[in-house]
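1. After the sequence you'll find the predicted model.
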Amino acid sequence: MPEFDVVELEPADHLEPGTEAPDFTRPLVTDEFWEDRSLADLVDGQTILVFTPMIGSFVAKYVWDELAERGWLEREERVVGITASTPYGISSFLDENDLPAEVVADPTNEIAAEYGIGHDLDGMTGIGEPRLAFVALDADRTVESIWVADEWPEFPDYDELEAELGLE
């Protein structure tokens, strides 16, 4: 039995396939540095945006461990995380977990809100984080596919997700 309650989230009004992903500029953090980058700068061929809750949460840790184990961080497709954490927190997480990942710091959660996948934490208006979500973009920032959690916590079937995203 889990030691936490599974919470059904309100329906998300997220981007749909065929729509253009909104551009943004935020700090991109790696295990070596961080600097402001726009989504337009990041998209290079197929790009997978991985929205996770706060970077230190068990949900984020599980997702990044799973993606590393499955080889997503070494693929031709670019994988970019987005979380409502500061660059300092992200940098520490990547270093402590030896992850060669790129993660966008969005402590105000504005990107998730603009993409329609933000949610308030435990009913605290104005205090939010992204739902777990995977957004596949083509070279023109057009959404090819999207998976968004309906519950907290909820994880995708990674085999099905890889097939849907064309990562098999």
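-> Ah, there it is.
2. For the rest of this, base every contact and every neighbour count on C-alpha atoms.
-> OK.
3. Give me the residues contacting stretch 130-148.
-> Contact with stretch 130-148 is made by 12, 15-21, 40, 43-53, 83-84, 109, 112-113, 117-119, 149, 152, 154-156, 161, 164-165, as judged by Cα atoms under 8 Å, 6 or more residues apart in numbering.
4. try this one side by side with the last:
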Amino acid sequence: MEFDVTELPEADHPEADETAPDFTRPLVNAEFWEDTALSDLTAEGPLLLVFHPMDGAFPTTYIWNELLERDLDVEAVGVSISTPYEHKTTIEERGLDEAGYRLFSDPQNGVAEEYGISHDLDGMAGVSEPRPALFLLEEDRTVAYAWVAEEWPDFPDYDELERAVAEL
């Protein structure tokens, strides 16, 4: 597959030891969705917050396939601009429900903007999505590990992520 690698502008995102912003959005699983606050999820234990491009994009597929293969010992929840309907299909097709993974729907991309990782899509005026990013959050939403894409496409060091999860 041929594509251009594009350097992304610097992101002003939450770093390790900072508190991740709270938000409420529809949280989708294989059966239904309901408005849920991030703080409600982290109150149950550590959480990997996975920002990814819209469902169906190759980086999204690659990220979730890698996370499923590694079977990390932490709950993972995604965030993208895809609608709850699209998320429900993705969850079913990718087998994310079997791993207990759920996806927040944020069509206006407000959560990515709040996290400083919004990415304008080339050639589409007024359309943005989150750049790929991972935030490993403790129960009080303190960021234990942060990775944010610096170019398009870019993928995290999954071995480094596994080490960060093991240190929780």
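-> Great, that's in hand. Please read all numbers here as calculations on a predicted model, not as lab measurements.
5. Just the buried ones from the contacts of stretch 130-148 of the first structure?
-> 12, 15-16, 21, 43-44, 46-53, 83-84, 109, 112-113, 117-119, 149, 152, 154-155, 161, 165 (16 or more other Cα atoms under 10 Å).
6. Which ones among those map onto strands?
-> Among those, the members found in strands (DSSP state E) are T47, I48, L49, V50, F51, T52, T83, G118, H119, W152.
7. Need the counterpart of P84 of the second structure in the first structure.
-> In the first structure, the residue equivalent to P84 of the second structure is P87, according to TM-score structural alignment.
8. Give me the distance between its match and D157 of the first structure.
-> Note on P87 of the first structure: its distance to D157 of the first structure, by Cα to Cα, to the nearest Å, is 29 Å.
9. If you count surrounding residues, which of those two has more?
-> Taking P87 of the first structure and D157 together and counting by other Cα atoms under 10 Å, P87 has the greater number of neighbours (23 against 8).
10. need the contact list for that one.
-> The contact partners of P87 of the first structure, taken as Cα under 8 Å, 6+ apart, are P27, L28, V29, W34, V104, A105.
11. at 6 Å what do you get?
-> If you count contacts by Cα atoms under 6 Å, 6 or more residues apart in numbering, P87 of the first structure has them with A105.
12. Equivalent analysis for D36 of the first structure, please.
-> With contact taken as Cα under 6 Å, 6+ apart, D36 of the first structure is in contact with R26, P27, L28.
13. Now with 10 Å, please.
-> By Cα atoms under 10 Å, 6 or more residues apart in numbering, D36 of the first structure lies in contact with F24, T25, R26, P27, L28, V29, V104, A105.
14. Name the SS class of it, please.
-> Three-state secondary structure (criterion: DSSP: H, G, I helix; E, B strand; the rest coil) places D36 of the first structure in strand.
15. Quick check: nearest residue in space to it, chain neighbours excluded?
-> P27 (4.1 Å; Cα to Cα, 6 or more residues apart in numbering).
16. since we're on that neighbour, how many residues are nearby?
-> Other residues lying near P27 of the first structure total 17 when counted by other Cα under 10 Å.
17. Please say which position in the second structure it maps to.
-> Matched across to the second structure, P27 of the first structure falls on P26, judged by TM-score structural alignment.
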